[in-house]
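[1] got a sequence here, can you model it:
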Amino acid sequence: MTLSATTNALRDLPEVRAIRDHLDERSGRGRQRISFVSLPAAARPPVMAALIDGRPETTLVVASRSDRAESLASALSDYLPADRTVAVWPSPEALPYEQLPLDSALAAERVALLAQLNAGGASAPAALVVTVRGLVQIVMAADELQRQTLTIRPGQRLRIDDVLTWATTVGYHLSPLVQEPGTLARRGGIIDVFVPGTPFPVRLDFFGDEVDSIRAFDPSSQRSQGRLSETVLLPPSELPLWRMDRIAPTLQALASSDLRAEIASEWHRMLDQIASGQTPASVDLLAPYLVPKRTTVLDYMAPSALVLIEEPRAVQLAATSMVSHAADVLVSATGNGELPVGLEQPFTDWHTVEGLLGRHDQVAFGEADGHLEIDVPAIGDAPLFAGRLDALIDAVIHRSESGSSIYLASDQGDRLGELLTERGVPFDLVDRDAPADPVTTGRITIIRSDLPAGWELDTDERSVILLTDLEIFGFRKATRRTHRRQTSDAGSNAADFTPGEFVVHIDHGIAQFTGLVRLDASGVEREYMLLVYAKGDKLYVPVDQSDRVSRYTGGGVEPVASRLGSGEWVRTKTRVRKAIREMAWELIQLYAERETSAGHAFPTDSTWDLELEDSFPYEETVDQQKAIDSVKADMESALPMDRLVCGDVGFGKTEVALRAAFKAVNGGKQVAVLVPTTVLALQHFQTFTQRLSSYPVRVEMLSRLRDRKAQRQILQDLKDGAIDIIIGTHRIVQGDVTFKDLGLVVVDEEQRFGVRQKEFLKRFRTAVDVISMSATPIPRTLHMSLAGIRDISVIDTAPQARLPVRTFVTEWSDHLIREVLLRELERGGQVYFVHNRVHDIDQLAHKLRTLVPEARIGIGHGQMDEAVLEDVILSFVRHDFDVLISTTIIESGIDIPNVNTMVIDHADALGLTQLYQLRGRVGRSTQRA
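    Coordinates of the predicted model:
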């Protein structure tokens, strides 16, 4: 990596070199604690890298929380050479005693890491970053992992049944197709198996009792990728699942009368699963029984391994909190009959872990609590420029001429390069993974990178300055990852309907489907769909005519059943046909006029447009880039644009709109962004303002969050052309709103607007460019787009590797609510608590404050004073409190990546569309939601 050159410079510091020599002399003796004091937080990763690089064994890096572990691992990867990998131990998502299903993907990652540590050498990572929760996690012993690892080579004598027996014993799941780690399939003399830690599954082809060939293959296409000389088959989990049958008697004794009836039933069901060789969902609870010695990842570390601890006080606090919380949960759960009395602690005791850590030399970062305290005065904070680019360039030139080696790590590297080029200053522009050149006096290197913060090294022999976007521009946004949404097609036969749901018969109207029945008609027994209409009237529809029945898709409100034989349904269909004909004629006239109208052709992208693209802190997906290109192509055409951008929540529709708006402003036009709620208006206002802060663009918001005086001034400025982009609710479609030169209208969540707002928009469709955005477009809009009447861009691919959102449906439980909130707080996140009843929302807040006193709780709903609501939302964005209790006002557009848990109270009272929109508010970061 490019920045590993700076690591070499830090290694040469007398203080760092002395510590390395000291550790080398004491290697393996342990019980030595060294503390770096007064070291800037941003300089900790490079100093850590300077201590890690060159050590033959894996170094353990301890962080207090998952977010800190991820951040440290990312930074260490930048500062270490490319061949020195950094791994993060996947900590359990569940808190101790919390019964969540086993995450097979995380289990596969853990066992693969254990195998690498066990093998050592080049296969092991240079550094393993682990949290407190990960340190106490129980794993199988190293020798047992070695015994249950199977190495297979072509030509080896091996019975296919022996491989199958081994695989099912250690926990592989039989599957028709192998598509994820931990699965296995057999077809005749071929076994497909997806081993943890491998990029592709392997195909073992047997000829009798001999392995004929081994090939890797693509799980999506099932096509072979190439021959392998050998494959190493690992167990699919870090726990010895093959011991399940041995622990059954012990677990049977725990299933006592202390459990509530329904819990006892679940416990016995778990015992039945174990007896049948299945892995139960709550396998973490069984860890101490499967591994009585309570082995941890620390037991896999070499005796000479170094331990680096970031913020020892925070680590100790996290450990104390975890142990205290686990004790509280156990007392509460056993007292309520939710867990059996006598259940062993499902993690290793923290005092035992501290003893294991004490066997290794340790270097602490953050507090002066070591046997030996080191101060490094030569390393300090980097200077802050906060968007003053002229001052930045002047300082870079001056320091370069003075002999300093300067590194500018920025997502806007090309833009910084242009600024230096304008001043005639030579520089190197490289990617973050480019090979490292030695630190050279006076050299300026720009690195395309998203490092969190910079630092400065200043000694008599050398001066090195590293500046990041935080110092250069004054802010930095963390990269978020999103997942690819899985979709399924609706069925079209009788078996696809669920008893109790509403359906529509094409001839008879709306009814409730109650199930399938068999009737004898003229001596022939046939199967029928039973539909119940108003007043209990019944209609039996033969299953071979089920194509005449479809699901009712009218939204979250329960429909009224039609009356059989009344002619009501016929009259309804007649009215709808008439309305459709009128609408079709209106649309034909509208779009015919649009096709013949002369719109405004915007110029091609300017330098500023390209700079804005470079400043986007995430990598565009293929579909998102296609949508951006299509929108810009439409804008550069003389025909007025009317494009629907359709994509799942969190897939990047707002960025498409923002770039289009900026292009319109650069072309001398005004932009109106219409949104359905004040909260969404505030969110968009903040996003547009922040992204466009470096440009002479005025963005304003017009909603009820602005008082009357401010609104009057905004309206006047809008009329005079002093405002470039106006963002607002239905307020901007009222008659007193006048634009000087409107060129683009963006409608977010068009399906949320009524007829009056649609009439306003209709006036513009033949004159200005219009972008409509929606995750759930109304059927008419979607049909028009699919039929080619309106242009459509579908963003169906999400940014890379976003984790799927897990959804659980359960009854209210004080114990469960406390567990859920504490689990999110433990990883440094925030929580939405949706309670859609304003009259008792304060009582709920009081209850939650009593239930979880550790949490800071705020309240927000639509009946609050506008200024107060705005302050609440901004405070939540700043993480001034941890839990926001709100109504469904948050369902539209709120984007706070740090919120990754949502609790919805009385979810049964909400519609499916509302639940879907609410679900999209979480899972917008690297954390599991």
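[2] all contacts plus neighbour counts: C-alpha atoms, from now on.
    Will do.
[3] break down the stretch 451-600 of the chain into its strands, ranges please.
    Listed in chain order, the strands found in the stretch 451-600 of the chain under DSSP state E, counting those that start in this stretch are 455-458, 463-468, 502-505, 509-521, 524-532, 538-542, 549-551.
[4] one more, so I can put them side by side:
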Amino acid sequence: APGLPVLELPAWDCLPYDRVSPGSDAAAKRLDALTAMIALAKKPHRAVILTTANALLQRIPPSELVEAQTFHARPGNQIDMNALVSRLETSGFERVPTVRGIGEFAVRGGILDLFAPGWTEALRLDFFGDTLESIRVFDAATQRTTGQRKSMALQAMSEVALTPETISRFRRSYIEAFGAPQRDDGLYAAVSEGRRFAGMEHWLPFFYERLETVFDYLPDTPVIFDHLAHEALAERHTLILDHYEARRKQADGALKDAVPYKPVAPDLLYLSPENLITSLGPREAIDFTPFDAPDVGAKKVYHAGSRHGRSFVEERADPNANVFDVVVKHIADERAARRRVVIAGWTEGSLDRLGQILAEHHLGNLKQVVTLAEAEKLEPGQAALAVLPLESGFETEKLVVVAEQDILGDRLIRRSKRKKRPSDFIAEASALSAGDIVVHADHGIGRFIGLRTIEAVGAPHDCLEIHYAGDDRLFLPVENIELLSRYGSDTAEATLDKLGGGAWQSRKARLRKRLLDMAGQLIRIAAERQMRSAPPLVPAEGLYGEFAARFPYEETDDQQTAIDSVRDDLAAGKPMDRLICGDVGFGKTEV
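    Below is the predicted model of the structure:
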């Protein structure tokens, strides 16, 4: 729907029945979307709400309680600063010395800094007694003031509000579901004391008298399901049930003194696909399909009037054809037929390169548009370039979109390595088998025994049990799993280290010395290289662009940086001095 405002409602970014809470970014985006949906229900206007199968199946807090947690203020208001601090803490904000990220607040005398969901910058509230004197915008990175605000709307940071009412209801529901809690039940103890507990959101039904669904927030809004959405909903529900059963079985294998994870019943926290269909009620529900298909009973099936655009796969495979000449002719034919044409690239860089190549093949007079809404305003027969995340092009009666992948082939993306999230840890630990030889960065070679739940500081923690020589044992929290690596393939010759022994540190010290010696040699070689010269090598841009376009993978930021650096080296008039490093399959060959 070009031109309409879009709200995005993401799902929790953690696994079902996890021991960790949703990340602050995901929680902020969810509360921002829920608050906007409440406002939309009160003052209806045309808008699009985008969500996922995961988010749609998840039950959410009642709208009136989410609305009640929203706090409005403007300069001149009388506000009890201590009451505001208490409100922030019960709403899920974290008190810190200096505000750096979403969900944090800090207090310094009569100044309160906070960074709330939905805000692009943090706010600084300046109080004189109980009077709010000013609301200033500041950059969380530099702490410098960048502007003023006339008002603010502050919403919660978590879907769990720890109020006397919700705490009482949680205690009652927890006991009804699981019986009297153990003395060292960290979750029950923390909530009873009004403290937040990691992963407490997974017991969301216990905090409220009832939960709602996305459909309850917007009771008369039509719903459109994308192609294969129902299959995605069924797969997600199966995953939820699998995790629930895994937690139940894990409780049976917990250590004697450990408090087992007690999962809430799936139907309390999630919708089943059948419940979801029932929740739709009499509202209009439409299924998008890429095919011409009739309605099925009350179920409406809608073909949006577009079809797949032309793919140039045959021309790419023909060694005697130039795919760019064929593309230019195709675009010229469509323009002659008075149809608008958009050439879509995935990124600014790839679009610039594609535009240069097409220009060299005599495709000119191209405009630049940002959205499809702008493309619809082009004059008939005009062509334009746009950055659009399209895997393939499409055609309507008046518009032809040619995607980068149609011309160059399927867009292939390597998954970039990222910092491990807590939600990934249990899965990785479970991938280890009992008896595997592992290497700890600080303690050396040990034998993995299994995943154990132990009590620490009054709370249960998932740990990896590792045995060392002399029957020494190490319980490593799963959040520190990056300290472990697998031993080489030949584990038969592995000798276990002793915890606290000096052998492992001695081996590391010897290796460190060898590396320092090698570094000295490299420095001497680098100095000699700087004294020499070489002929500069600069490729012709047009030919280089066509050559680069033949590679099917989209360059990552790191790849592009490496490519640019190598080209600079070749043109510098010095012998090359660069090593391209990367994991197997991460694109060194393309560089």
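[5] to residue 107 of the first structure, which of the strands of the stretch 451-600 of the first structure lies closest?
    strand 463-468 (35.5 Å; Cα to Cα).
[6] so how far is residue 424 of the second structure from residue 28 of the second structure?
    Residue 28 of the second structure sits at a distance of 21 Å from residue 424 of the second structure (criterion: Cα to Cα, to the nearest Å).
[7] the more surrounded of these two?
    Comparing residue 28 of the second structure with residue 424 by other Cα atoms under 10 Å, the one with more neighbours is residue 28, at 24 against 14.
[8] what lines up with the more buried one in the first structure?
    When the first structure is aligned by TM-score structural alignment, residue 28 of the second structure is paired with residue 108.
[9] how about residue 221 of the second structure?
    Aligned partner of residue 221 of the second structure by TM-score structural alignment: residue 305.
[10] what is the burial count for the closest residue to its match other than its chain neighbours?
    Distances taken as Cα to Cα, 6 or more residues apart in numbering put residue 59 closest to residue 305 of the first structure, at 5.6 Å, once the chain neighbours are dropped. If you count neighbours by other Cα under 10 Å, residue 59 of the first structure ends up with 24.
[11] what's the counterpart of residue 59 of the first structure in the second structure?
    Checking TM-score structural alignment: residue 59 of the first structure goes with nothing.
[12] list the contacts of residue 59 of the first structure.
    52, 126-128, 305-308 (Cα atoms under 8 Å, 6 or more residues apart in numbering).
[13] aligned partner of residue 46 of the first structure in the second structure?
    Checking with TM-score structural alignment, residue 46 of the first structure has no match.
[14] three-state assignment of residue 46 of the first structure?
    helix (DSSP: H, G, I helix; E, B strand; the rest coil).
[15] spit out the contact partners of it.
    6-7, 10, 75-76, 79.
[16] what is the equivalent residue in the first structure for residue 63 of the second structure?
    Superposed on the first structure with TM-score structural alignment, residue 63 of the second structure falls opposite residue 142.
[17] shouldn't residue 268 of the first structure be in contact with residue 255?
    Yes: Residue 268 of the first structure is within contact range of residue 255, at 7.2 Å (criterion: Cα atoms under 8 Å).
[18] tell me the contacts of residue 239 of the first structure?
    Contacts of residue 239 of the first structure (Cα under 8 Å, 6+ apart): 138-140, 287, 290-291.
[19] that one and residue 139 of the first structure: what is the separation?
    5 Å.
[20] shared neighbours, the two?
    Common neighbours of residue 239 of the first structure and residue 139 (Cα under 8 Å, 6+ apart) are 287, 291.
[21] which residues are in contact with residue 370 of the first structure?
    For residue 370 of the first structure, the contact set (Cα under 8 Å, 6+ apart) comprises 33-35, 363-364.
[22] that one belongs to a helix, doesn't it?
    No: Residue 370 of the first structure is assigned coil when assessed by three-state DSSP, not a helix.
[23] now for the contacts of residue 46 of the first structure, which sits with the most neighbours around it?
    Neighbour max across these (other Cα under 10 Å) = residue 76, 28 neighbours.
[24] pretty sure that residue is touching residue 51, no?
    No: using Cα under 8 Å as the test, residue 76 of the first structure is too far from residue 51 to be in contact (11.1 Å).
[25] before we move on, the earlier item: now, of the contacts of residue 239 of the first structure, which are buried?
    For the contacts of residue 239 of the first structure, a burial check counting by 16 or more other Cα atoms under 10 Å picks out 138-140, 287, 290-291.
[26] tell me which of these fall in helices.
    Per DSSP state H, helices hold the following members of those: 287, 290.
[27] nearest to residue 113 of the first structure, of the buried ones among the contacts of residue 239 of the first structure?
    The closest of these, once distances to residue 113 of the first structure are taken by Cα to Cα, is residue 139, at 11.4 Å.
[28] that older thread, so the match of residue 221 of the second structure: helix, strand or coil?
    From three-state DSSP, the assignment for residue 305 of the first structure is coil.
[29] do you know how far it is from residue 77 of the first structure?
    19 Å.
[30] top of the contacts of residue 59 of the first structure by number of neighbours, please.
    residue 127 leads the contacts of residue 59 of the first structure on contacts (other Cα under 10 Å) with 29 neighbours.
[31] translate that one into the numbering of the second structure.
    Using TM-score structural alignment, residue 127 of the first structure pairs with residue 48 in the second structure.
[32] what about the closest residue to that match other than its chain neighbours, how many residues nearby?
    The spatially closest residue to residue 48 of the second structure, leaving aside those adjacent along the chain, is residue 6, at 4.8 Å (Cα to Cα, 6+ apart). Using other Cα under 10 Å, residue 6 of the second structure is surrounded by 14 other residues.
[33] so what's the residue lying closest to residue 530 of the first structure once chain neighbours are set aside up against?
    When the adjacent residues along the chain are set aside, residue 530 of the first structure lies closest to residue 540, with 4.9 Å between them (Cα to Cα, 6+ apart). Listed by Cα under 8 Å, 6+ apart, the contact partners of residue 540 of the first structure are 528-531.
[34] same check on residue 431 of the second structure?
    Neighbours of residue 431 of the second structure in contact, by Cα under 8 Å, 6+ apart: none.
[35] elements contacting whatever helix or strand residue 273 of the first structure lives in?
    Applying DSSP states H and E as the criterion places residue 273 of the first structure in helix 261-275. Helices and strands touching helix 261-275 of the first structure, as assessed by 3 or more Cα pairs under 8 Å, 6 or more residues apart in numbering; DSSP states H and E, comprise helix 244-254.
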